Every structure is written in structure tokens, then in C-alpha cells.
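>>> Could you work out the structure for the sequence below:
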Amino acid sequence: MSNPNTQALSDAGVSIWLDDLSRERLTSGSLAKLIEEKNVVGVTTNPSIFAAALSNATVYGEAIAEQRHKSVEDAITEITSDDVAAACDLFRPIFDSSNGFDGRVSIEVDPRLAHDTAQTIIQAKALYQRVDRENVLIKIPATLAGLEAITETIAEGISVNVTLIFSLERYREVINAYLIGLEKAKAKGLDLSKIHSVASFFVSRVDSEIDKRLNAIGTEAALALRGQAGVANARLAYQVFEESFASARFEALAASGANVQRPLWASTGVKDPAYPSTLYVTELVAPQTVNTMPEKTLDATAAEAEIRGNVVSGSYAQANGVLDALAAQGIDYSEIVSLLEVEGVEKFDVAWNELLEDMSVALKEAK
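Coordinates of the predicted model:
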């Protein structure tokens, strides 16, 4: 039986994806249980998640031993791709029943390539071929260099999860990159109905950075704005989504079978314990969205979330008012979202380098 709160979220048009994956989740039946009981219909991964997963020597010892004669990078690719492929197989019935919108599992290109368009394209194709599952999503960061990589990967008929989006301006560029990719795919005669994409808009990190600055200002007016920026920014992103995919440009592609690029709410774990643990779930309910949650947030949603239907459409004036009030406090939106993108890439770089170091040690011990 599905949990009533997660079922209500699903009924409101929100796809619940788990922001975690490990071999233990797969072999223990933990992930299958979340599918059955909490409406989980997809999975996202990132370097930090794989770094945490592969630290479990008990689960991965044999797999690491099998890779002992390979390079560190190849060993990581082989092991993580095997996990993603197994998860894709688990989600395949959902993929089929949802016509490809859900039942998706994401795997990210090497974050060290975030500013290298050509190498990102090469690795996106290689990962797609290595996982060899139709329901895999290749994660590409929404850096300036990533935009062309998104276009060219989509143009090859490979579905993409665009990650690390913080600003409305960059989100518009991401949508444009997707549409150009679809137009190229159409010109090649590819089946557009098979190409899917999500745009991962990060939420809690926006609040963390802006709240820090509001606390530093310290006035009553500034402190009253804490915890509002992340939701407001995401709601305005949904307005961009609604407008962009109601355009004549997209309608022409839709006539050939093209799918919308759904907004995905990422970084939905609340960082400040003063805020409701389901803040970035209940306040971002809208049709044709994905909410990817760490298990702690998923559990809180199942236990206590009050799902009130679509709370995003029609909220745009209020959301703009929040950003205007922040500007009046001297909060520079453009500077903050640019900083968050840089920090986001750096955090994944750190996690990836830690993973490389840990795997290097593990391979030496396995020889």
C-alpha cells in the first residue's frame, strides 16, 4: 500500500525520485520497498552519493577486486555504471507505464569536465553506451560549457538530466539548449518521443547562502525574509517552464512527438532545522515536476507533509515580491546564483577527488 502523503503528491503531478543509490539498496530490497510503499519512481545520483556508497567495503569489496587491474577512473565507471544499470532494470516497468517520463536513473559525467564542452559530449555518449539502458539519464551541469554539450547530447537522441541550475537566466538558456537539441534531432530524423530531459533547479542552497547574508544584516526586515528565497526562485522557474513550453517553437516540436523538459526540484533537504522538514516539497507542488529527495526528506514527507495541490501556478507576483524585497536589502541575486554555480561544481569536484583517492587505495589493497 502506498503512503497517503506520497500518493497525494504523486496525484498532484509530482514525480518522486530518490536522491540516493547504492548496491546495498538494490540487493537488500530497500529501493524496491520505497517504490512500493512511498511512490518512488526514479533515482538521481551524483559524485557525493557514489563516494558515500563505495566507502562500504563489505558491499563493494568483491566488485573492487574484480577491477584491480584497471585504472581508478575505469574502475569507478564500471562499478557505478553497473549499479545504475541494475537500478534501471528495477525501474523498467515504471518507465514503460509512464511512456518514458519516469522510471529514470541518472548518472553524472565527471565533474572535472564541467567547463570542457567537447569532453563532456564524449563522456556523455560513453556513459550512455556503458549503462546501455534506455531509461538512463545522463547528468550534465548547466555551466556555460555545459549548454552546448546538452544540445549535442540531446541531438544524438540521449536523454539528459541538466544539473546545478540556480538562476532563472541560466534556466532559460538550458531550455533553449534542449530545444536546439530537439530541432537537430528532428533534422536527423530521430524519434523525438524517445528523448526526455529534466532541468534540476537547486533550492535549499539558495536559502542557505541568502539567509547567511540576511543574518549578517540583522534588521527585523532582513530577518523576516529568511527561508523564502529558495521557494520563490523555484516558483519563478516554474513560470519560465510554463511560458517556454507554451511557445509556438515548442508546439512545432511537440507536433513531431517532442516532450517537455520537466523542472526537477533538487537540493530539497532542509539545511536549517528551524524550517519545516518538508518545506521544499509542500511549497513546490505543481504538475509536470519532479522532486528528488534524500531519504530523510522522503520519510518526513510520508510522515507529516500536507499536500495542498498546485501551490505554484499563480504565485508568481508573490515570488517576485520576495526577490524585490531581497534586492531592497542589498542582496545581489545575480552574484549569489553565480557563486552557487561555482561552489556547486567545486563541491562535486571535491567529492569526485575523494572518490578517486578512496578507490585508488582500495584497488591497491585488492591486488
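>>> Only C-alpha atoms from now on, for both contacts and neighbour counts.
OK.
>>> Look up how far residue 203 lies from residue 72.
Taking CA to CA, to the nearest Å as the measure, residue 72 falls 33 Å from residue 203.
>>> Can you classify residue 41 as helix, strand or coil?
Going by DSSP: H, G, I helix; E, B strand; the rest coil, the secondary structure assigned to residue 41 is strand.
>>> Let's see this one next, to set against the first:
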Amino acid sequence: MSIDLLKQLQSEGVSLWLDGVTRNQSLSGEFATLVRDRRITGAVHAPDVLADGLHERGYHRQLIDLAARGVDPATSARQLLADDLRLLCDALAPVHTAADGRDGLVSATAAAVPLQAAAAEARALHWAVDRPNVLVRAPAGGAWLPVVSELLADGIGVDVGPVYSPERYGEVVDAYFDGLERARLNGRDLSAIPSVATFPLGQLDAALEHAFDLLRRPGPAPLRHRICTAVARLAYREFDLRYRSDRWRALAAAGARPQRLLWSGTEAIGPAGPDTRHVDGFVAWGVVSSVSLRTLEAVADHALLEGDTLSGRHISAERDLANLSWLGVSHQDLARRLEADHLEQLTVSWSKLLQRVTDELERRR
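Now for the predicted structure:
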């Protein structure tokens, strides 16, 4: 495996974050090696990864202790999660320091709770991890955006997503600006409040294919595959416009940094192995791509890098979304449904984790 392509991608301004890091990978030093040798500069953690990995040796002693102390499953799950995140944050601490806080971040999902308790749950996770490079994930749906602003005002870094449309992204930027303005009034250091907005491109691609299947028409495959590119290009166009505004200039003068765009859901397996087009096809300065280990290896081996693929290409992107509507697929309806599905999946994932933790504790009592 050559690292030349990874170095080239990094020189184009793209950060690579690793999806699905297990505790064993953290404890064994495997993740630290990827940070050192494979240009990984961040991580994305999910409850499913923790749930599926509880049988690993890295959790054995802690589960015995939790069972012996009679700690309930929900509290145990939160403690296991915080400890996983602390390991990742510590492994990325040198990156975070070298990047002056702009990178070396870990995105984490807090426990699934009702909307009214979401900010409190996020604050509790942030406090438990106690590291400056942790981002707490918050949904991008309209009702959740005040939570995003509240957390930012408290000085807590936030990963906002999933975002499936340029229109929703505009609302996310407004919430980001609002949170930073409140943080400034609270006397907080704006340079120490990182944030990303996550676009799950792979999920959007799969949803588009399903939408065409429901219409019993395959749809032009090239157009279907261009929609994710169109969304990314229009989001980057919105990014460019918003961060030239007077409102942003005032925040930047106070030390704020732009909220970065993160492309996720890039895992796509084809006949030749992992498909790299959701990485090498979404290149622009300052963006992030979260990848699985398999996709990272594929990118390092055969990515097709052609420089910036997003900047200044919004005209064709607008045309592609218009053509999608003409074919009978509403991108806005699709985005709303995916947002609702995400909220349901959060509950399912947390319930799965609680059940696995319950089972593991029972085994050790």
C-alpha cells in the first residue's frame, strides 16, 4: 500500500477520519499507528461499534467491575462510551495540538434521549470524556438546531448531522453562527469550539436508488450517481457564500473558525473492492472524509485524484437536481424522510447497546 495518494489527498486540504474504531484497536496501538503512518487525523464513533465489540478483551475487566458494583446498564453504557472516546481523543491529541485545534477530533453519539433532554445528555458526555477534541453529535432536523446553538454557546464542539440537502445546510450554518455569537457574549474562546456538518453521501446514494426502484424505473444511472456530487457542490457553494458574509467576518475577528463539511457513508463495495468515488470525487480545501479501514486502503491504493472537484461547479449541480425532480423524485421529500429515519435509528442503536450491556453484565454477576 502506497501512502503517496493519501499525502496528495491531504495536500488538497482533505482530512481523513476513521469510522468504526474499536477499543481493541485503541488499546493495541493499531489506531495510533494509522494516525502516525496513514494520515488519519480524526475518528467517528458510533453506539453500534461499541455494542458489537463488547465481547472483546478490552472490555472484560471493566464489565466485571461494573457488574460487581451493581451499576445499572444505562450508566454502564455511558461509562463504556466515555472511556472509548477518551482513548481515541488521547491518540489524536498530538494531531489536535499540531493543527492548533482545527483537526484531531473525535465525533461521538450521546445516548438517545427525548429532545428536551438532548442538551443535558450532550453536556454530560462532554464532561465525562473531558477532552478538548471531542465533538458531540446532534441531529440537523429543524427542531434540533436550537440544541446545536445551545451546546456551542456552552463551548461544546458539535458534529451536526446528518445533512442531506443544501437548504438544510444553510439552516445548520445559521445555528452555528447563532451558537458562536452566544458563546462570544458568554466570554468563551471561539477558537476552542470546533464543529463539522456531516453529509452521509453513501446513504443518500442508496436512498436515491431505492426511490427509483419504487417508481419502477431505473432512472439514468449517471444522473443518479451525480446527485450526491450535486448536493456536495451546492453545499460547498453555500459554505463559500456564508463565510464571506459580514456576520462571519465579525465572528472570525473574535477567533472563530469555519464549521467544516464532513462527507460520510463512503463505504461502497463493488466487484473490484471498495469504491473510492465518495472520497476522491469530493475534494476541496478544508473538507473531511470519514472512511472505513477498507476504504482507506482502497484510497491509498487506487484513488483517482483530480484536484478540487467542488468549487465553482454549482450551475451543473443545480441542473442535476432540477432533472431529478423532472423524473419524479423529490430531493426535499427524500431528505426529510432520511432525517426521520436517522432519529429512529438513533433509538434503535442505543436500545441495542443497552441490551448488549445488560447481557454482558448478567453474565458476570
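>>> Provide the TM-score value for the superposition.
The TM-score (TM-score structural alignment, normalised by the length of structure 2) is 0.94; 363 aligned residues with a CA RMSD of 1.9 Å.
>>> neighbour-wise, which of residue 72 and residue 203 of structure 1 wins?
Looking at residue 72 of structure 1 and residue 203 with other CA atoms under 10 Å, you find the greater number of neighbours at residue 203, namely 24 against 21.
>>> which ones are touching the counterpart of the more buried one in structure 2?
Correspondence of residue 203 of structure 1 to structure 2, assessed by TM-score structural alignment: residue 201. If a contact means CA atoms under 8 Å, 6 or more residues apart in numbering, then residue 201 of structure 2 has 164, 228, 263, 264, 265, 266, 278 as its contacts.
>>> what separates the residue mapped onto the first one from structure 1 from residue 235 of structure 1, distance-wise?
With TM-score structural alignment defining the correspondence, residue 164 of structure 2 maps onto residue 166 in structure 1. When CA to CA is the yardstick, residue 166 of structure 1 and residue 235 of structure 1 sit 12 Å from each other.
>>> what's the answer for residue 150 of structure 1, then?
The separation that residue 150 of structure 1 has from residue 235 of structure 1, given CA to CA, amounts to 23 Å.
>>> So for those two, which sits in the more crowded spot?
The neighbour count for residue 150 of structure 1 versus residue 235, taken as other CA under 10 Å, is higher for residue 150 (33 against 25).
>>> Please compute how far the helix or strand containing that one lies from its chain's middle.
With elements delineated by DSSP states H and E, residue 150 of structure 1 resides in helix 144-155, which encompasses its position. With CA atoms, centre = their mean, to the nearest Å as the basis, helix 144-155 of structure 1 stands 16 Å off its chain's centre.
>>> which helices and strands does the helix or strand just after that helix pack with?
Once the chain leaves helix 144-155 of structure 1, the next helix or strand it forms, by DSSP H and E, is strand 160-165. Helices and strands in packing contact with strand 160-165 of structure 1 are listed as strand 136-141, helix 144-155, strand 197-202, helix 333-366; criterion 3 or more CA pairs under 8 Å, 6 or more residues apart in numbering; DSSP states H and E.
>>> who wins for proximity to residue 215 of structure 1 among these?
Counting by CA to CA, residue 215 of structure 1 lies closest to helix 333-366 out of those; the figure is 15.2 Å.
>>> For that closest one, grab the matching residue range in structure 2.
Residues 331-364 of structure 2 are where helix 333-366 of structure 1 aligns, taking TM-score structural alignment as the criterion.
>>> Next, the mean deviation of the matching stretch compared to structure 1.
Stretch 331-364 of structure 2 differs from its equivalent in structure 1 by a mean of 1.1 Å after superposition (mean CA distance after the TM-score superposition for structure 1).
>>> For that stretch, buried residues please.
Taking 16 or more other CA atoms under 10 Å as the neighbour-count basis, stretch 331-364 of structure 2 is seen to contain the buried residues 331, 334-336, 338-339, 342, 346, 349-358, 360-361.
>>> do stretch 60-69 of structure 1 as well
With burial defined by 16+ other CA under 10 Å, the residues of stretch 60-69 of structure 1 counted as buried are 60, 64, 65, 67, 68.
>>> Any chance you could list what contacts it?
Outside stretch 60-69 of structure 1, the residues within contact range by CA under 8 Å, 6+ apart are 23, 54, 75, 79, 362, 363, 364, 366, 367.
>>> Tabulate those residues (TSV), appending distance to residue 34 of structure 1.
Listed next are these as TSV, based on distance: CA to CA, whole Å:
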residue	distance to residue 34 of structure 1
23	15
54	21
75	29
79	23
362	31
363	33
364	36
366	34
367	37
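>>> Looking at these, which one is closest to residue 44 of structure 1?
residue 23 (14.0 Å).
>>> how many other residues sit next to that closest one?
Using other CA under 10 Å, the number of residues around residue 23 of structure 1 comes to 20.
>>> Tell me if I'm right that it and residue 56 touch.
No - under the criterion of CA atoms under 8 Å, residue 23 of structure 1 is not in contact with residue 56, lying 9.6 Å apart.
>>> For structure 1, just list every one of the strands.
Assigned strands in structure 1, in chain order: 14-18, 40-43, 104-108, 136-141, 160-165, 197-202, 262-266, 289-293 (criterion: DSSP state E).
>>> Including distance to residue 124 of structure 1, could those strands go into TSV?
Output for the strands of structure 1, formatted as TSV (distance: least, CA to CA, whole Å):
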stretch	distance to residue 124 of structure 1
strand 14-18	21
strand 40-43	18
strand 104-108	8
strand 136-141	6
strand 160-165	9
strand 197-202	14
strand 262-266	20
strand 289-293	21
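>>> would you list those strands in CSV and tack on mean neighbour count?
Formatted as CSV, the entries for those read as follows, by neighbours: other CA atoms under 10 Å:
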stretch, mean neighbour count
strand 14-18, 25
strand 40-43, 27
strand 104-108, 27
strand 136-141, 28
strand 160-165, 26
strand 197-202, 25
strand 262-266, 25
strand 289-293, 26
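>>> what's the closest of these to residue 120 of structure 1?
Between residue 120 of structure 1 and the strands of structure 1, the tightest spacing by CA to CA is seen for strand 136-141, at 7.7 Å.
>>> Just give me the mean distance for the closest one relative to structure 2.
With mean CA distance after the TM-score superposition for structure 1, strand 136-141 of structure 1 departs from structure 2 by a mean of 1.1 Å once superposed.
>>> Which stretch of structure 2 lines up against that strand?
Mapped onto structure 2 using TM-score structural alignment, strand 136-141 of structure 1 spans residues 134-139.
>>> chain center to the matching stretch, what's the gap?
8 Å.
>>> From residue 145 of structure 2, how far out is residue 166 of structure 2?
Distance from residue 166 of structure 2 to residue 145 of structure 2, counting by CA to CA: 15 Å.
>>> what does residue 132 of structure 2 give?
As judged by CA to CA, residue 132 of structure 2 and residue 145 of structure 2 stand 22 Å apart.
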